[in-house]
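# Next come a sequence and a model predicted from it.
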Amino acid sequence: MSQIQPQPPAQTVSAEDWANERGQKWCDQLSAMEATLDPVDAPLIDALQLDRPLRIAEIGCGGGGTTLKILRNAPAGSSVHGIDISPALVEKARTRAATETGDIAFHIANGERAPAPAGPYDRLVSRFGIMFFDDPEAAFSNLSSWLAPGGRIAFAVWGPPPQNPWMTSLREAVVQVMEVPEPDPDAPGPFRYAGGEKLLGLLKAAGLRDLEVRDWRGTIPLGGGVPPEAAVDFAFSAFSLGDLLAEADAAVSADVRRRLTQRYAQHETDGAVHMDAHVHIVTGTRPD
């Protein structure tokens, strides 16, 4: 078994990473990433309860795909803002929104400490953007201040790793051929709030009420619906463990690729890899 030293804990990605290399990497894979995560958008937008003209902000908006969907689903007269820490992703989002006729804007800001760019907001939404704060207590307290009294949140976070094989299959293939550290469950990363209770406690401490967790279970089309070999390329490019594989011996990388291709092939239907996913959609309100 091969070993690379030194290494950071696998699947640990900080806000600073997103502002720089990780944000650029997401930008480079934007079409495939948005197509992969597309099934989560509808239940998340539904949880926002867009029942009248509203001021809405998406935290960690990335390249703006979900922000644009929110604008198109919101009642006329709504204002929608996308917030992200990555300049590359915000620039991409602004370019995509240039032809939109509705009230939409994108801002470079860190929700952990920045004031609301144009608040207060009636709705705050995030699709997998709240798990990477360096100081989550401060972050959720700050985001609560962005909300108008009576305002509502809808945050999507990943459920337990065993119920998200679309994401964990790469790690399972890697650990068969090389040693990697166990991820720190309390560090910034995709499964930080997999249990749900930790996030509920943070949101309650931030002053939010009427908190509820609804689970969404479905299938994720890797790379937007591509065959196993292309899905492996997507995983190597999109997931943080791909950075370790880029440093590994070529034979190790090839072994992981072979194992992962075999795994993905078991989930191929009509030329596309679809794998199970489990998402917590957490809602709550700021008291009047």
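Thanks, I have it.
# okay, CA-based contacts and neighbour counts for the rest of this
Noted.
# Tell me how many other residues crowd the closest residue to H107 other than its chain neighbours.
Distances taken as CA to CA, 6 or more residues apart in numbering place I83 nearest to H107, at 5.0 Å, with adjacent residues excluded. Neighbour count of I83, defined by other CA atoms under 10 Å: 26.
# V90 versus I83, what's the distance?
8 Å (CA to CA, to the nearest Å).
# anything in contact with each of the two?
The overlap between the contact sets of I83 and V90 (CA atoms under 8 Å, 6 or more residues apart in numbering) consists of F106, H107, I108.
# Any chance you could list what contacts the helix or strand hosting the first one?
This means F106. F106 is part of strand 103-108 when elements are defined by DSSP states H and E. Residues outside strand 103-108 that contact it (CA under 8 Å, 6+ apart): 71, 77-87, 90, 93-94, 97, 117.
# Second structure for comparison follows:
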Amino acid sequence: MSDFSAVRVDPSNSGQLDTWNGDQGAFWADHAERFEDGVARYHPGFLDAAAIGPAEDVLDVGCGSGRTTRDAARRGASALGVDLSARMIDLARRLAEREGVRNASFEQADAQVHPFPEAGFDLAVSRHGSMFFGDPVAAFGNVGRALRPGGRLVLLTWQPLAANEFMTAFRTALAAGRELPVPPPDAPSPFSLSDPERVRHLLTSAGFTDVRLRGVNEQMYFGRDVEDAFVFTSHRYRDLVRELDDDTRARAFDDLRTSLAAHETPEGVWYDSAAWIVTARRP
């Protein structure tokens, strides 16, 4: 197990370190396969956008269980995956060893301040892992310095909350009539890189050029049937009902089941979603 107490972390990311080495990191590690299944339809297009070449050096930021890192290595690259979560890094290493992927390595690190080798990579990628930096300009600047001149940055980030049916449906069900707060647009959250103008401003401020966003829409998988999806989603979004009394929580869970049932198909429970593929270059 990684010793996260020794990880150098910017103070603005200390809360994220606590989160990802706490219950949330454990839940993601325990359900890594389900999370991979959830975004599986995005993965081929993201890899195509990255255009990973053989013998390239690739940095995967917020690598999670390491799927993108391993796939980069399978394409002939030498790939390093970094993540704040000790549990996820340990899992990524085990999966790479089990699958015989030898040119992928993993390190627990805060990409905002980690001393990557300067100009050490041809490509930096992040699939839904770049939205949680306390200081995104500093973080992307640090990643940019790790890229060689002309190096590429490819991100997959969520479009705004309103464009993502899965999140709006779950929030509506579990709100139980309340107005749930939405994180400020400049706070670390799944939607902190959802506004194209903000993305362009952050990346150009960090020294990147040729910043482009392309919208992609895919369905996300949440379970083989209603009950399977309910067990997963009710735990995944349990913080939304933590302060409710028992009766109100039960009503919220009933509403969640109703929503899941409305999205059940013979192939499982699916919701619409929307993301950006963001590309940029280091001059």
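Done, it's in. Source: prediction; values computed, not measured.
# when you align them, which residue in structure 1 goes with A49 of structure 2?
Alignment note (TM-score structural alignment): A49 of structure 2 maps to A47 of structure 1.
# do the same with F35 of structure 2
That one, F35 of structure 2, aligns with M33 by TM-score structural alignment.
# How many residues are close by that match?
Counted with other CA under 10 Å, residues neighbouring M33 of structure 1 total 19.
# for D215 of structure 1, helix, strand, or coil?
Three-state call for D215 of structure 1 (DSSP: H, G, I helix; E, B strand; the rest coil): strand.
# How about the contacts made by it?
For D215 of structure 1, the contacting residues are H278, V279, H280, I281, by CA under 8 Å, 6+ apart.
# which residues are in contact with stretch 120-134 of structure 2?
The contact list for stretch 120-134 of structure 2 (CA under 8 Å, 6+ apart) reads 12-13, 16, 46, 50, 52, 56-64, 68, 112, 139, 143, 146-148, 150-158, 187-193.
# Please narrow the residues you listed to those residing in helices.
Q16, F46, A50, T68, A139, V143 (DSSP state H).
# Report how many residues lie close to the nearest residue to the fourth one once chain neighbours are set aside.
Going back to what we said before, that points to T68 of structure 2. Nearest residue to T68 of structure 2, sequence neighbours excluded (CA to CA, 6+ apart): D60, at 7.2 Å. Using other CA under 10 Å, D60 of structure 2 has 27 other residues around it.
# so who does D60 of structure 2 touch?
Contacts here follow CA under 8 Å, 6+ apart; on that basis D60 of structure 2 touches T68, T69, A79, L80, G81, V82, A124, V125, S126.
# What are the boundaries of the strands in the stretch 51-200 of structure 2?
Taking DSSP state E, counting those that start in this stretch as the criterion, the stretch 51-200 of structure 2 contains strands spanning 57-61, 78-83, 104-108, 121-127, 147-158.
# Make a markdown table out of the ones you listed and add distance to Y237 of structure 2.
Converted to a markdown table, the strands of the stretch 51-200 of structure 2 look like this (distance: least, CA to CA, whole Å):
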| stretch | distance to Y237 of structure 2 |
| --- | --- |
| strand 57-61 | 24 |
| strand 78-83 | 22 |
| strand 104-108 | 25 |
| strand 121-127 | 21 |
| strand 147-158 | 17 |
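# Quick check: which of these is nearest to P283 of structure 2?
Smallest distance to P283 of structure 2 across the strands of the stretch 51-200 of structure 2 (CA to CA): 5.4 Å, for strand 147-158.
# quick one: buried residues of stretch 16-24 of structure 2?
For stretch 16-24 of structure 2, burial by neighbour count (16 or more other CA atoms under 10 Å) applies to Q16, L17, W20, N21.
# which among the residues you listed gets closest to T204 of structure 2?
Q16 (24.6 Å).
# Return the distance of the closest one relative to G22 of structure 2.
Distance, Q16 of structure 2 to G22 of structure 2, by CA to CA: 10 Å.
# Identify the spatial nearest neighbour of D122 of structure 2, chain neighbours not counted.
Per CA to CA, 6+ apart, closest to D122 of structure 2 is G151, 4.8 Å.
# and that neighbour, how many neighbours does it have?
By other CA under 10 Å, 21 other residues sit near G151 of structure 2.
# Identify the residues contacting it.
With contact taken as CA under 8 Å, 6+ apart, G151 of structure 2 is in contact with F121, D122, L123, A124, R281, R282, P283.
# Test my guess that the last one contacts V211.
Read that as P283 of structure 2. No - applying CA atoms under 8 Å, one finds P283 of structure 2 not in contact with V211, separated by 11.5 Å.
# Tell me which of the two has more neighbours.
Between P283 of structure 2 and V211, counted using other CA under 10 Å, the more crowded position is V211 (18 against 14).
# Name all residues that make contact with the more buried one.
Counted by CA under 8 Å, 6+ apart, V211 of structure 2 has contacts R200, L203, T204, V278, T279, A280, R281.
# filter the contacts of strand 103-108 of structure 1 to the buried ones?
71, 78-87, 90, 93-94, 97, 117.
# Tell me which residue of structure 2 lines up with L260 of structure 1.
Checking with TM-score structural alignment, L260 of structure 1 has L256 as its match.
# What's the local residue count around that match?
Using other CA under 10 Å, L256 of structure 2 has 25 neighbouring residues.
# so which helix or strand takes in it?
Here L256 of structure 2 is covered by helix 246-262, with elements defined by DSSP H and E.
# quick one: that helix to structure 1 mean distance?
Taking mean CA distance after the TM-score superposition for structure 1, the mean distance separating helix 246-262 of structure 2 from the aligned residues in structure 1 is 1.4 Å.
# contacts for that helix?
Contacts with helix 246-262 of structure 2, where a contact means CA under 8 Å, 6+ apart, come from 169-170, 173-176, 226-227, 229-230, 234, 241, 269.
# For that helix, what is the distance to the chain centroid?
Taking CA atoms, centre = their mean, to the nearest Å, one finds helix 246-262 of structure 2 lying 27 Å from the centre of the chain it belongs to.
# repeat for stretch 234-245 of structure 1
The chain centre lies 16 Å from the centre of stretch 234-245 of structure 1; the measure is CA atoms, centre = their mean.
# Only the buried subset of the contacts of G151 of structure 2, as a PyMOL command please.
In PyMOL, this line selects whichever of those come out buried by 16+ other CA under 10 Å:
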select buried, resi 121+122+123+124+281+282
